[in-house]
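Undergrad: Coordinates for the following, if possible.
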Amino acid sequence: MENLLKKRKAARGWVPRLGKELVSLLGRPVLSAVELKAVIENFDIRLSKLDEVQSEIEVELESDLLDDDLDKAFEFRTTSLIPRIKAAEKLLELDKKGDDDSSTTNGSSGAQVKLPKLELPKFKGEVTEWQSFWDQFSCHVDNSDIPVISKFSYLASLLEGEAKSVISGLSHTSVNYKIACDLLKERFGRPERMILAHVQALLNGKVPVKAGGPKYVYLLWNLQDELLTHIRSLEALGVSGKQCEVFLAPIILSRLPSEIRMEWARKGAGHESDLEWLLKFLQEEIETIERSETFKDVTSRKPENPSVSEEKRNWHSKGSREKVTSASALHTSSEVEYPICGFCAKKHKTENCYETLKLKGHSVLRK
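TA: Next up, the predicted model:
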């Protein structure tokens, strides 16, 4: 134990020295990216050695002293990383500037392609997403030449939710990196569990509700993409062949809207367990519905009659209709706008006309 403590003391002496060297480099007005990168790599090597010694001490240390030692080790490491983080940011800035200068210098010699910054996906614990996540992480981080402790840092930063809780009890050391990878593979990467997860996803998906318009077509295309993702993932896991198609085809049919299943029943005689035929049929049906909805949208727009439109505009611009003297026009006006008297042409009903009432009164007196 005493020997381990001496090793840790020596390692702790190196890390802050290299941190001071990084601070000194960052203070220079002119800084070489190559020189900065060399010091960063040396810093990472020394920090990795410190982490290895710390792990060995944690195993040997008595439980009543472990918590205090862990707190001190964490504080030391966090403080030591500050110049390392600033140096990494500066190095990215220098690399970007170098790329821009190279593009400007070589612009006349040929087309320059500037690749976008690569961002690895987060993993929250969805078993169906594990293989895609691990393949990308393995290619860009796990198989790279960066220090093991940096790989662990990348891995921890990409985990969320249930996946993060799997490795939350491990100390952030180089020795524990492989343990963390093995724990994640055991929890999410077992082939039988991934197969079951993809089959469950196929069974539990929602069936698009029939509706008109672009939204329905959009939902159908999303459904096809989802189905293909799970099917191709199952094939990659070894679930393929005629025997597998016998149970996959009915599962996929259960996810289709009733009108598409009906069309499959009409056309699919002899192809009941043919998965590839079913997928091709689904794509053709969605394309047919999409063309139909597009045509429906175009034909639903009625052409406007210029003469009628002009007549309507003239009607509204006058504000009120002109007086009409014919009895039929007056009758129409009484139904549509105002009651116009057929006797005196004033705005009241004919039977209520004062002049008419007077005439009726005279006739009564004569009798």
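
Undergrad: switch to C-alpha atoms for all contacts and neighbour counts from now on
TA: Noted.

Undergrad: now the helices: where do they sit in the stretch 51-200 of the chain?
TA: 63-105, 127-137, 148-157, 161-166, 174-188, 191-204 (DSSP state H, counting those that start in this stretch).

Undergrad: Give me the buried positions along the fourth one.
TA: Spelled out, it's helix 161-166. 163-164, 166 (16 or more other Cα atoms under 10 Å).

Undergrad: just those residues now: which is nearest Asn3?
TA: Val166 (32.8 Å; Cα to Cα).

Undergrad: shouldn't the closest one be in contact with Cys181?
TA: No: Val166 lies out of contact with Cys181 (Cα atoms under 8 Å); the separation is 10.1 Å.

Undergrad: any residues in contact with both of those two?
TA: Here Val166 and Cys181 share no contacting residue, scored by Cα atoms under 8 Å, 6 or more residues apart in numbering.

Undergrad: what about Ala87, distance to Val148?
TA: 19 Å (Cα to Cα, to the nearest Å).

Undergrad: Same question for Lys6.
TA: Distance from Lys6 to Val148, by Cα to Cα: 23 Å.

Undergrad: okay, now Lys178: neighbour count?
TA: Residues lying near Lys178 (other Cα atoms under 10 Å) number 14.

Undergrad: Second chain to compare with the first, below:
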Amino acid sequence: MFTSIIDKDCGLSDVEKFQHLRSCLKGPALDTVSSLEISSANYTIALDLLKRRFNNKRLIFQSHVTDILSLNRIESSSAVKLRSLSDTVNANIRTLQSLGSAEQIAGCIIVHSLLQKVDKATQANWEETTPMDTIPTCEQFIEFLDRRCQRLENVEHAMATYTPSTKSTPQI
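TA: Coordinates of the predicted model:
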């Protein structure tokens, strides 16, 4: 919304855009740019800093999937509770649709669910090896799992067959 209303407004100077930007930010986002003096040159720097820090498409996608999957079950019929559930689902689905295709959304839900089934070390390895700016596919996750299995099998085999050599003293 900021990009559409402020950033693309040719009638505003970069200093004015930067002032508007800072007035819209709070918390960690504001902390990211708070050390920058409001100037034309720093507006572009501020936008770049914010994009690098917060433009993690995969994390944004996963966050919305998590919001949907972690909704509590409604135990009794209540218009208020159903409306709240509906509003939450619709808001998250609309955001997901703005970020990716139906296939990407479905894939992300599957990957998200499968990640909950693996150990913490495998989860960390997945996070370290997957680009932040793309939404991973099921195929990428399956390929990752296959590579991870192969590496672990190799390590386990190496550990099972490794026997430390005994220290021997040279014979004279």
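
Undergrad: thinking again about what came up before, which one of the helices of the stretch 51-200 of the first structure lies nearest to Leu365 of the first structure?
TA: helix 191-204 (92.8 Å).

Undergrad: C-terminal to the closest one, what's the next element?
TA: For helix 191-204 of the first structure, the following helix or strand on the C-terminal side (DSSP states H and E) is helix 214-236.

Undergrad: what about that next one, distance to the chain center?
TA: Mean C-alpha position of helix 214-236 of the first structure versus that of the full chain (Cα atoms, centre = their mean, to the nearest Å) differs by 15 Å.

Undergrad: what's the angle from the very next helix or strand once past it to helix 191-204?
TA: Using DSSP H and E, the helix or strand that follows helix 214-236 of the first structure in sequence is helix 242-254. Here helix 242-254 of the first structure runs at an angle of 30 degrees relative to helix 191-204 (axes from the mean of the first three to the mean of the last three Cα atoms, to 10 degrees).

Undergrad: so after helix 242-254 of the first structure, what's the next helix or strand?
TA: With DSSP H and E, the next secondary element past helix 242-254 of the first structure is helix 258-267.

Undergrad: Give me the helices and strands touching that following helix, please.
TA: helix 275-299 (3 or more Cα pairs under 8 Å, 6 or more residues apart in numbering; DSSP states H and E).

Undergrad: Please work out which residues of the second structure line up with the helix it packs on.
TA: On the second structure, no counterpart of helix 275-299 of the first structure exists by TM-score structural alignment.

Undergrad: report the angle between the axes of that helix and helix 258-267?
TA: Using the same axes, to 10 degrees: helix 275-299 of the first structure against helix 258-267 is 120 degrees.

Undergrad: Remind me what the helix or strand following helix 275-299 of the first structure packs against, helices and strands.
TA: As assigned by DSSP H and E, the chain's next helix or strand after helix 275-299 of the first structure is helix 306-318. Packed against helix 306-318 of the first structure, as judged by 3+ Cα pairs under 8 Å, 6+ apart, are no other helices or strands.

Undergrad: against the second structure, where does the helix or strand that helix 306-318 of the first structure is followed by fall?
TA: Downstream of helix 306-318 of the first structure, the first helix or strand assigned by DSSP H and E is helix 327-336. Using TM-score structural alignment, none of the residues of the second structure align to helix 327-336 of the first structure.

Undergrad: centre of the chain versus helix 327-336 of the first structure, how much separation?
TA: 64 Å.

Undergrad: Moving along the chain from that helix, name the first helix or strand you hit.
TA: Trace forward from helix 327-336 of the first structure with DSSP H and E and the next one is helix 354-366.
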